[in-house]
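1. need a structure here:
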Amino acid sequence: MAEISRRGLFQLSGMAAAGAMLTGCGDGAGSGKSAGGGAKSIKWWDHFNPLKELQAETFAAVQKDAGISVQYTLHQTAKMGEALQLARQSNQLPDVHSNVGLKLPIPALIADGWYQPLQLSPEAEAKIDKSTLIEGVTSIDGKLYSFPIFNARQYWAAIWFNKELVEKAGLDPANPPQTYDEFRAAAKTAQEKAGDAHGWINNLGQPDRIAEQTHFMAQAAGFGGNLGQDFKTGEYVFHSDPYVGVIEFMLSLQKDRLLMPGTNNMNDKVARARWATGAAVYYMDGPWCAGVVKQDMAKFSDKLDVGPMLVPDKGMPVTAYRGPQGGAFWVSGKSGRADLASKVLERLLTPEYAAGLAARMDQPPADLSVLEKADVHPAYKKLIDRFQDECFVAPIPVAKNPEVSKVQRETKDVKPGLGDIVQGAFSGDVADVRKALKELSDKSNKERDRAFAAAKTKGAKVEENDFMFANWKPRTDFTKAMYAG
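-> Presented below is the predicted three-dimensional model:
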């Protein structure tokens, strides 16, 4: 077989749409309310902390209407993947769970037996917007495995801030920083004039989360791709200027002593909680920040406000790309109660659940019209409105050719990953950021070469141009019609 060139390889936003990136980022910790076991009982795990009360209310309604009890456990985001792996090893997986932390595309997880198809009623299936269902993302071989409840237009690196401390420092909350230099200046002023607070706090102890934020910020800095891959060529180029610039900017905040000490060991739950106590002024997070604050830090709500994702230079529009939204919840392949689990999942397709989803302020709901009547924090509404102008639907290879899923099944994780490199740069273990990123690019391209060749050997009908999108244009949605181009 001829050697496969790296230039024709994968645009990993398809894996983002199908994998951990799209499971989102609530901030669970510990257990939620549980119902008793029995013949009509299922176990449900997820990590969406702002949805804790909504899930409990929904499960109570299911028990009342259908007699199905749900044993519900809420996990912390950073620990969910490990919990699922351990549960699988001990044959104790729940019947339904979210898939954050598993780090594999949905086709690979399905091939490994993690999930099984849904058993929805025809009435429930009719409620699903079919335009949101994508082979390799929510469906495999024409069988439905999940459905989106969240909206694709979002990014996870917004600048949330303590409005009270900003005002105390003499800054204007109505005009939050938009560029790297403006943020550095604002953080410095706030740190000097707002009492004992540090300028910035972040979750550097959570490599996956810091990687997500770096990916989004690289897009805002001009990177025309997703997860390190160029949309047009399929090449991994982690070492490109946008990525290097983002990391160097964040490191400069540490050098200027604007980053709160100790953040190298903090996950998002700890960092957000410390920020809400007034320990820092600015915090980077996704839209669910408002929901977590409402749920767990209600006294901080009046101080909460948000600004856009930062850009390097004045006048650059904020830009983010994400593939079509994937499913949030999946039926375990080990579950013997897929019929009951599917019946519970049908409740998520009701208007009542959509309205509750909006009110809890996690990721934006798939149907944004429900926000019009929802009682949401002004900062949350402000950010969701921004998303409509700043976020664009990215192309994904599986929508062009479903056979690409066979390549994704062959793909192995590359280490150290982006989050590990960023974390190492802050700790001093990574001295040359661009060199480390170049090594990541080379390893990633080599692994994709290998996976592509392995899939072809096993009969996958894929071509190099399945992973190239030469007709992609910046700041536009990649529509279904464009795949034909």
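
2. from now on I want contacts and neighbour counts done on CA atoms only, so please keep to that.
-> Noted.

3. any buried residues in the helix with the most length in the chain, and which?
-> In the chain, with assignment by DSSP state H, the single longest helix is helix 433-457. Using 16 or more other Cα atoms under 10 Å as the test for burial, helix 433-457 gives 433-434, 436-456.

4. again with stretch 382-394
-> By 16+ other Cα under 10 Å, the buried positions in stretch 382-394 come out as Leu383, Ile384, Arg386, Phe387, Glu390, Cys391, Phe392, Val393, Ala394.

5. okay if I get those residues as CSV plus secondary structure and distance to Gly327?
-> Shown next, in CSV, are those (DSSP: H, G, I helix; E, B strand; the rest coil; distance: Cα to Cα, whole Å):
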residue, secondary structure, distance to Gly327
Leu383, helix, 22
Ile384, helix, 20
Arg386, helix, 23
Phe387, helix, 20
Glu390, helix, 22
Cys391, strand, 19
Phe392, strand, 18
Val393, strand, 16
Ala394, coil, 17
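
6. let's see this one next, to set against the first:
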Amino acid sequence: MESVSRRTLLVGSGAFAAAGLLGACDTAADSGGGGAKSGARTLTWWDHSPNLKPINLKTFTEFEKRPDGAKVQYTLQQTSKMGQALQLAKQSHQLPDITTAAGLDGLPLSSLVEGGWFQPLQLESEALARLKPNLYDGFHRIDGKLYTFPLFHTRTHSTALWFNTELAEKAGLDPAAPPRTFDDFRAAARKMQDASGGGNGWICNLGMTPRLGAQVDDLAESCGFLGAGGQLFRTGEFAYHDPAFLTAIEFLQSMAKDKLMAPGSNTMDDKEARARFATGRIGYYLDGPWCAGVINETLKAFSPKLGGTGLLTPDAGTKPAVYVPPTNGMYHITATAKDAALASKLLSMATTEEYYVGIAKGMARPPLDLKAIDKAGVLPAYKAVVDSFQTEAFLAPSRLLKNPAVSAVQAKSKPITPGLGEIVQGVFSGDVTDLKAELIKLSDAANKQQDANIAAATKAGAKVSRDDFVFPDWTPHVDYGPEKYK
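-> Presented below is the predicted three-dimensional model:
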């Protein structure tokens, strides 16, 4: 099928149905996808997160029973196909009433609003009161109007350390005291491998380059990189060749050189790597908080053996840290939805304690209200990982909060190839022989693209400059909160 770019919509009202992208459709009353009863008010809802399906179906059932409610026709899309399905649906005037924005090329909310995708929410006053401290201009509000809201807590990352507690005990390690430094990790992985009976100390999803790039970025920040996404906060310059990135990549590479990495890691995605990890013969795996939820759902026999902790650091004297932006919104009401008030009533139910407990039960990204975790009966490993996030994830400076016009620059950004993930993958395959030189090329390309995008946005009328990307007052290990922009 022809791919869809961020600027091009596929044409043809018949293309949407023919594409077969509707996915598996469920309703609250009939999870087999029977559809709404004739004559009943119905809302259509598209999603890409299977972790949220149980709480969403429960919420839909409750909403249908309300006098002011309606039936909900629910479609769970494949994440990789969601963007194209939305593009085709928009072109053929078949958008759902409520949807996520997954796959829309990472466009900022302002661009999606300007492009006619979404309309403002009309949330109930109680819901707005609960959300107020976590709503940000540019991320959730455009021109004072609310278009979406966060479901998940800001403090999270994709590089928690998950491990096999049973194998750790067999290796003479204390599962209650997992390794926290690179050297301790290598030593523990060696002991795990020796005790595994033919297994390996560590497994990695090197074949999933976007995730690999994000994990290397997390590790670089934990190694002392003074920025995020390869961009230094205090200067606005991209610096992928910073020593922190070299340290992080060389650490991962050392696991392969020491023959502690599982064979096949070079081509594995997260699904394959996680399944191999859960066989019980692998010591460690780096992954996000969703690792616990996926294992508990699809690899349940391994759940009692799962251990978890936070981010590794290069040495005991380095405090772990990653820097994260405000959490984007999850759900939106499309511009073509005929009853935004009704859809808003349903979305208001996604701000309650019951809903947050439902999120926590899925053990993916932590819910906005962390107190819900204690009521959700989660695995101890998940609780340990989420607890670690609270001391090692910090709110990063945001160019968008400093100047909303930065969205015009963001809208012009395109992936640079090879990116960080591809470069690291090349290090492991042997295709990249001069790591620093490749990282310098990536830094140069990113800086040139940013300068070009600023110039293009300025020419088009946006009031934006490189100064909007510079935060000279930023301090490591401290939240850069909303008060900084006043």
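
7. before we move on, the earlier item: okay, and the longest helix of structure 1 goes to which residues in structure 2?
-> Counting by TM-score structural alignment, helix 433-457 of structure 1 pairs with residues 435-459 of structure 2.

8. same question for stretch 208-218 of structure 1.
-> So stretch 208-218 of structure 1 sits over residues 210-220 in structure 2, by TM-score structural alignment.

9. what about the matching stretch, how far off from structure 1?
-> By mean Cα distance after the TM-score superposition for structure 1, the fitted stretch 210-220 of structure 2 averages 1.2 Å away from its aligned residues in structure 1.

10. which helix or strand contains Thr214 of structure 1?
-> helix 207-220 (DSSP states H and E).

11. tell me the helix or strand right after that helix.
-> Scanning forward in sequence from helix 207-220 of structure 1 by DSSP H and E, the next helix or strand is strand 225-226.

12. re the thing from before, off-centre distance for the helix holding Thr214 of structure 1?
-> Helix 207-220 of structure 1 has its C-alpha centroid displaced from the chain centroid by 10 Å (Cα atoms, centre = their mean, to the nearest Å).

13. which one in structure 2 is aligned with Glu167 of structure 1?
-> Applying TM-score structural alignment, one finds that Glu167 of structure 1 aligns to Glu169 in structure 2.

14. tell me if I'm right that its match and Pro178 touch.
-> No - counting by Cα atoms under 8 Å, Glu169 of structure 2 does not reach Pro178; the two are 11.1 Å apart.

15. tell me who's in contact with the nearest residue to Leu370 of structure 2 once chain neighbours are set aside.
-> Setting aside the residues directly before and after it, Leu370 of structure 2 is nearest to His153 in space (Cα to Cα, 6 or more residues apart in numbering), at 7.4 Å. With contact taken as Cα atoms under 8 Å, 6 or more residues apart in numbering, His153 of structure 2 is in contact with Thr327, Arg365, Pro366, Pro367, Leu368, Asp369, Leu370.

16. that older thread, distance-wise, check the match of Glu167 of structure 1 relative to Phe245 of structure 2.
-> Using Cα to Cα, to the nearest Å, one gets 33 Å for the distance from Glu169 of structure 2 to Phe245 of structure 2.

17. which one of the two has more residues nearby?
-> Phe245 (26 against 13; other Cα atoms under 10 Å).

18. the more buried one: which element?
-> Assigned by DSSP H and E, Phe245 of structure 2 belongs to helix 243-257.

19. for the helix or strand just after that helix, which outside residues touch it?
-> Later in the chain than helix 243-257 of structure 2, the nearest helix or strand by DSSP H and E is helix 270-277. Around helix 270-277 of structure 2, the neighbours that count as contacts under Cα under 8 Å, 6+ apart are Ile203, Cys204, Asn205, Met208, Ser265, Ile282, Gly283, Tyr284, Tyr285, Cys291, Ile295, Leu299.
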